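K.L.:
quick one: sequence and predicted model below, then my questions.
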Amino acid sequence: MSKTSTDDARSYRIQIAGTPDGGDRVPDLTPREASERWLSKLRVSKAESTVSSYEYRLKHLIEWCEDQGITEINELTGWDIESFETHRREQGLSPLSLNKELGTLKNFLEYCSRVELVDESLPEKVDPPDVPRDDHVDETQLHADDAEALLEYYRNNTDDRVRYSRDHALLALAWYTGARLGGLRSLDVNDYNAEEEYVQFTHNPDQDTPLKNGRDGERIVGLPSHVCDILDGYIAKERHEVFDDYGREPLLASQLGRVSKNALRTWMYLATVPCLHSDCPHGNERPTCEFVDYSQASKCPSSRSPHQVRTGSITWQLNRGVPPQVVADRVNTSVRVIKRHYDQPTKLEEMRERRQDHLDSLDFDDEGGEGE
């Protein structure tokens, strides 16, 4: 065929535009567009708080790409990822924060690879730094001795306004269930069964009371009788008789209805200040201490958040000999997560556990020993 004939043939070729349905027709998404698509997909199966944490971690990469002029996600290279990691290190990010951020980036790129937005080898080029196990653990918790002192202060108080107070009900529920803040906030009066002595956690996302693990977070948790006595008194004497916006009766109620998460967190800080049961460990006098003010309680070095109460509760339950799987079911997590994040026995507690199970074997008088 002559050159002229070849040119004529080429002139009749039709160029087909790309379409967003895979293969050679994958769209040219910006990093921001790709991340929004991934996060939208996650919202189907994950709690909004989890998705929000992923969004926060990923936004640093998105902003960095925009600063670097990377306009399409398929332009990302291994060198870009290395440069971004160096950039974040230079900003003083802790190893643990960098580990979480790069782990989220890796998950995002695995999604992009799966839908063919990036090369399949790109996710493997993300290398989160190794972090010592202890760095993953927040050792700040409400320790069992402090929890016992606080609960005794409330329980033995001769003033019913204290004994059956909202703060006592909140702390007792949190300590004996190990529930998350969102779970405590979700409880209604009819979720508490005084006769059978339990509370029931129910996922109601359409009524502003979602559970972290959705339907998988629904469960019934038994309560000791003395905790039920407190809840009975609280409901009868101190609970505000109010409804929320959906006609439900929140168990832990403010004067206006269901308490917000921030307010519930503040209630817990107020319920756990140590000067309720003993002298202030920080040298302050309660009448003049700024930390007993509603807006300042979180600043007290010894007050504790709902998560720190949950951490202490889980550790205490384990140390009391409750099997890890039973604890995991009660607090709605996995045994693996408990071992990694929540099981924080002290060296003395670890020794006592080992002593309980194995000390009898360490005796020469036993079979196999020297004998008399």
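P.N.:
Sure thing, it's come through. Numbering: from 1, shown residues only.

K.L.:
drop to CA atoms for contacts and neighbour counts, all remaining ones
P.N.:
Fine.

K.L.:
what helix or strand is Pro281 on?
P.N.:
Per DSSP states H and E, Pro281 falls between elements, in no helix or strand.

K.L.:
what sits against it?
P.N.:
Pro274, Cys275 (CA atoms under 8 Å, 6 or more residues apart in numbering).

K.L.:
look up how far Glu148 lies from it.
P.N.:
Computed with CA to CA, to the nearest Å, the distance linking Pro281 and Glu148 is 17 Å.

K.L.:
what sits closest to Tyr164 if chain neighbours are left out?
P.N.:
Of all residues beyond its chain neighbours, the one nearest Tyr164 is Tyr234 (4.5 Å), with distances taken as CA to CA, 6 or more residues apart in numbering.

K.L.:
pretty sure the one you found sits against Asp167.
P.N.:
No. Because the distance of 9.7 Å does not satisfy CA atoms under 8 Å, Tyr234 is recorded as not touching Asp167.

K.L.:
take this one as well and set it beside the first:
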Amino acid sequence: MNATPPHEAKNRYLKDKSTDVTDSTLANYKTTLNIFCDQLIERGINDLNTLTSDEIQRFKEWRLDCVKPITLKTDMTCIKDFIRFCEHVNAVPDGLHMMVRIPKPSREEEVSSDMLTREEATQILGHLQKHEYASLRHVIFAVLWKTGMRRSSLYALDIDDLDAGPKPHLKVRHRPNTGTPLKNKRKGERDVRIDRETVEVIEDYLEWNHSGGVDEQGRMPLLMTSHGKRCEPSTIQRNIYTATRPCHYTAECPMDRSIEGCEATSYNTASKCPGSVGPHALRRGYVTESLNAGQPRDVTADRVDMTIEVLDKHYDHATKSEKMERREEHLMDI
């Protein structure tokens, strides 16, 4: 076998995967493998031909001190696939990938508990309606909460994807050639109904606060920065962290912090607030509250583009009491 530096193999692997996965997934692979390869080099492994299962296990043990078990599972799954590729290009000993042990987190460790409730969302929407009406933040929050769509789906929307007709909806489309792929590609395409109130917020935003023009791809994004560029997913995320920070919409801190001296009160540091949540918490909240309201599971799953199995495991955070209430109307006295 020829000598193969870790980062050289990593680059070949990422190039090979680039046609099979989305850009965001590829970026996650790159982050994980950069950490893995840097650790190997730090431990004196500059040639993958000398890589052993013991070194991989040592990385796993080191990584567990830094991340949650569910993150470690994702990391080690990526590394196992990377090692399998390295076998294919004759860079590591045959069969080494079978020695990579994938951790098995408990259900409690595997499922995130971050979820925005209907009460919290209603309070935030009230604040936005009164103090930040038709702002970029208002549109971002309203669409994510009312539809349960992914951040990447919101990012992909153009102005022309808004149909404000008698049955208003947003057209979610897979456009990888112009920079906005969907997670599930063509299978993720769908039309998503929205209520008239959300349409009015979007239309007023487009009229008063949208910067206009086109992006680098010649498209007219629904969400644009003041500099005339499509809002990046990170911008969407920072706006959600800001909107859900309790002191932002209640003017009070439930953690009894001094608002004036708190490090989390700026736009770029809102994620440091223990009470703020990211876009996925809105998605979980939408799924849970929709099911509690009686919306069928298959309808909810189709609307948010996920399988019922994933919905049940990761997104339905109803309490036992709420689940009992859901079953109530279907029970028969026998």
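P.N.:
Cool, got the structure. Predicted model, so just to flag it, every value in this text is computed and none were measured.

K.L.:
return the distance of the equivalent of His226 of structure 1 over in structure 2 relative to His169 of structure 2.
P.N.:
With TM-score structural alignment as the matching criterion, the partner of His226 of structure 1 in structure 2 is Glu197. Per CA to CA, Glu197 of structure 2 is found 12 Å from His169 of structure 2.

K.L.:
more neighbours: these two, which one.
P.N.:
Applying other CA atoms under 10 Å to Glu197 of structure 2 and His169 shows that His169 carries more neighbours, namely 20 against 10.

K.L.:
the more buried one against Val192, yeah?
P.N.:
Yes. With contact defined as CA under 8 Å, His169 of structure 2 counts as touching Val192 (5.1 Å).

K.L.:
now check structure 1 for the residue matching Thr117 of structure 2.
P.N.:
For Thr117 of structure 2, the aligned position in structure 1 is occupied by His143, per TM-score structural alignment.

K.L.:
so the closest residue to that match other than its chain neighbours is in which element?
P.N.:
The shortest distance from His143 of structure 1 to any residue other than its chain neighbours is 5.4 Å, reached at Gly312 (CA to CA, 6+ apart). Taking DSSP H and E as the criterion, Gly312 of structure 1 maps to helix 306-319.

K.L.:
distance of the residue nearest to His143 of structure 1 from Val327 of structure 1?
P.N.:
When CA to CA is applied, the distance between Gly312 of structure 1 and Val327 of structure 1 equals 12 Å.

K.L.:
the helices in the stretch 251-372 of structure 1, which residues?
P.N.:
When assigned using DSSP state H, counting those that start in this stretch, the helices of the stretch 251-372 of structure 1 occupy the ranges 261-271, 306-319, 324-331, 335-337, 347-358.

K.L.:
structure 2: matching residues for the first one?
P.N.:
This means helix 261-271 of structure 1. Taking TM-score structural alignment, helix 261-271 of structure 1 hits residues 233-243 over in structure 2.

K.L.:
point out the most buried one among the helices of the stretch 251-372 of structure 1.
P.N.:
The highest average neighbour count among these, using mean count of other CA atoms under 10 Å, belongs to helix 306-319 at a mean of 24.

K.L.:
that helix vs helix 347-358, what angle?
P.N.:
30 degrees (axes from the mean of the first three to the mean of the last three CA atoms, to 10 degrees).

K.L.:
what's the angle from helix 306-319 of structure 1 to helix 261-271?
P.N.:
Interaxial angle, helix 306-319 of structure 1 versus helix 261-271 (the same axes, to 10 degrees): 60 degrees.

K.L.:
residue contacts, the aligned partner of Glu353 of structure 1 in structure 2?
P.N.:
Under the alignment defined by TM-score structural alignment, Glu353 of structure 1 is paired with Arg326 of structure 2. By CA under 8 Å, 6+ apart, the residues touching Arg326 of structure 2 are Leu291, Asn292, Ala293, Gly294.

K.L.:
and the alignment partner in structure 1 of Leu291 of structure 2, how close does it get to Glu197 of structure 1?
P.N.:
The pairwise alignment with structure 1 assigns Leu291 of structure 2 to Leu318, based on TM-score structural alignment. Distance check for Leu318 of structure 1 against Glu197 of structure 1: by CA to CA, it reads 21 Å.

K.L.:
same question, Trp267 of structure 1
P.N.:
If you go by CA to CA, the gap between Trp267 of structure 1 and Glu197 of structure 1 works out to 24 Å.

K.L.:
one more: Ala271 of structure 1?
P.N.:
In this structure, Ala271 of structure 1 and Glu197 of structure 1 are 23 Å apart, going by CA to CA.

K.L.:
Leu93 of structure 1 now?
P.N.:
Counting by CA to CA - Leu93 of structure 1 and Glu197 of structure 1 are separated by 47 Å.

K.L.:
what does Asn74 of structure 1 give?
P.N.:
Between Asn74 of structure 1 and Glu197 of structure 1 the computed distance is 57 Å (CA to CA).

K.L.:
more neighbours: which of those two?
P.N.:
Relative neighbour count places Asn74 above the other of Asn74 of structure 1 and Glu197, with 19 against 16, counting by other CA under 10 Å.

K.L.:
who's in contact with that one?
P.N.:
Asp28, Leu29, Leu117, Val118, Asp119.

K.L.:
in ChimeraX, select just the buried ones from those.
P.N.:
The buried residues among the contacts of Asn74 of structure 1 can be selected in ChimeraX (16 or more other CA atoms under 10 Å) with this line:
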select :28,29,117,118,119
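
K.L.:
quick check, nearest of the contacts of Asn74 of structure 1 to His240 of structure 1?
P.N.:
The shortest approach to His240 of structure 1 among the contacts of Asn74 of structure 1 belongs to Leu29, at 52.1 Å (CA to CA).

K.L.:
apart from its chain neighbours, what residue comes closest to that closest one?
P.N.:
That would be Glu72: by CA to CA, 6+ apart, it lies 5.5 Å from Leu29 of structure 1.
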